[in-house]
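A.B. asks: heads up, no residue letters with this:
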């Protein structure tokens, strides 16, 4: 069995789940902010949906993305590329920058869920709609950098 291809496939599946959740959660926040005043029954429903999306889909898929990604790096370094120097190539640094951004965005979304649960509404529905595609844009840049080894 080709373990590298299996791990790569599982990594891609985990990334898809992570991105899907991080693109959907801001939409929930937009609807929550605009239609569910704090303390209402609808507000409580949104809080449950948002918490479950983070706990059941977004958090586990991020963890799996990291695990499979680190395994791929290890296999690349020890069995395919013959060293760790590819980690300093511009295409890989682009991917690492994307990973840092997506991790920070994940943390921002988790923090926003806590604020909404406390009844705070620091961001508007317009903000959440304008930013819900950020993970997709980051993913496009990362995939193009990796698949073409663009920038070096």
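C.D. replies: It's in. These numbers come from a predicted model, not from an experiment.

A.B. asks: switch to C-alpha atoms for all contacts and neighbour counts from now on
C.D. replies: Noted.

A.B. asks: show me the biggest helix of this structure in terms of residues.
C.D. replies: helix 3-35 (DSSP state H).

A.B. asks: So which bits of it are buried?
C.D. replies: Within helix 3-35, the residues scored as buried using 16 or more other CA atoms under 10 Å are 4, 7-8, 10-12, 14-23, 25-33.

A.B. asks: Ok, stretch 102-118 next?
C.D. replies: 102, 106, 109-110, 112-113, 116-117.

A.B. asks: now for those, which pair is the farthest apart?
C.D. replies: 102 and 117 (22.6 Å; CA to CA).

A.B. asks: packing partners for the helix or strand in which residue 144 is found?
C.D. replies: Taking DSSP states H and E as the criterion, residue 144 maps to helix 134-148. Packing partners of helix 134-148 (3 or more CA pairs under 8 Å, 6 or more residues apart in numbering; DSSP states H and E): helix 3-35, helix 90-117.

A.B. asks: structure B:
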């Protein structure tokens, strides 16, 4: 089995990066949609419905499958012999940031439902600030894996 994982490594890594890019695109865009939803759709039922549809489809059709694929291919990489040195700090900082990214994803899902129920429950500024969270986590992940400063 370990020989098969080693042979599949370039493909597994490729699929992991592709799915991570799709996931990150959604994580960057969905909070921005929340800003527009709160600021531009207030009192306009047509716009409200449009934003709800866009947010739901982005989350359900792109972000959720991309997150699941990222986790699956990431776990396969972890199981591939010689890829992760658990005595180093970098895999742990990456793991913590990925768990943080997943928590942010879940927060986005909860916010989508909350906005559908009450579009004015948060200000646009709140979502602008929260839009920076995936960027910070992405920096931690990339630096941990590429530069391995720890």
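C.D. replies: Right, received. Where do you want to start? Please read these numbers as outputs of a predicted model, since none were measured by experiment.

A.B. asks: if we can go back for a sec, out of the helices and strands packed on helix 134-148 of the first structure, flag the one nearest residue 71 of the first structure.
C.D. replies: Comparing those under CA to CA, the one sitting nearest is helix 3-35, at 7.5 Å.

A.B. asks: hang on, the earlier thing: I'd like the helices and strands packed on helix 134-148 of the first structure laid out as JSON lines, including distance to residue 65 of the first structure.
C.D. replies: Compiled in JSON lines, these are given as follows (distance: least, CA to CA, whole Å):
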{"stretch": "helix 3-35", "distance to residue 65 of the first structure": "5"}
{"stretch": "helix 90-117", "distance to residue 65 of the first structure": "10"}
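
A.B. asks: what's the neighbour count on residue 63 of the first structure?
C.D. replies: If you count neighbours by other CA atoms under 10 Å, residue 63 of the first structure ends up with 14.

A.B. asks: Quick check: it vs residue 81 of the first structure, distance?
C.D. replies: In this structure, residue 63 of the first structure and residue 81 of the first structure are 25 Å apart, going by CA to CA, to the nearest Å.

A.B. asks: To which residue of the second structure is residue 70 of the first structure aligned?
C.D. replies: Matched to the second structure by TM-score structural alignment, residue 70 of the first structure sits across from residue 75.

A.B. asks: So which bits of the strand or helix carrying its match are buried?
C.D. replies: Using DSSP H and E, residue 75 of the second structure sits in helix 64-79. Going by neighbour count (16+ other CA under 10 Å), the buried part of helix 64-79 of the second structure is 64, 66-67, 69-74, 76-77.

A.B. asks: Closest one of the residues you listed to residue 132 of the second structure?
C.D. replies: residue 67 (18.4 Å).
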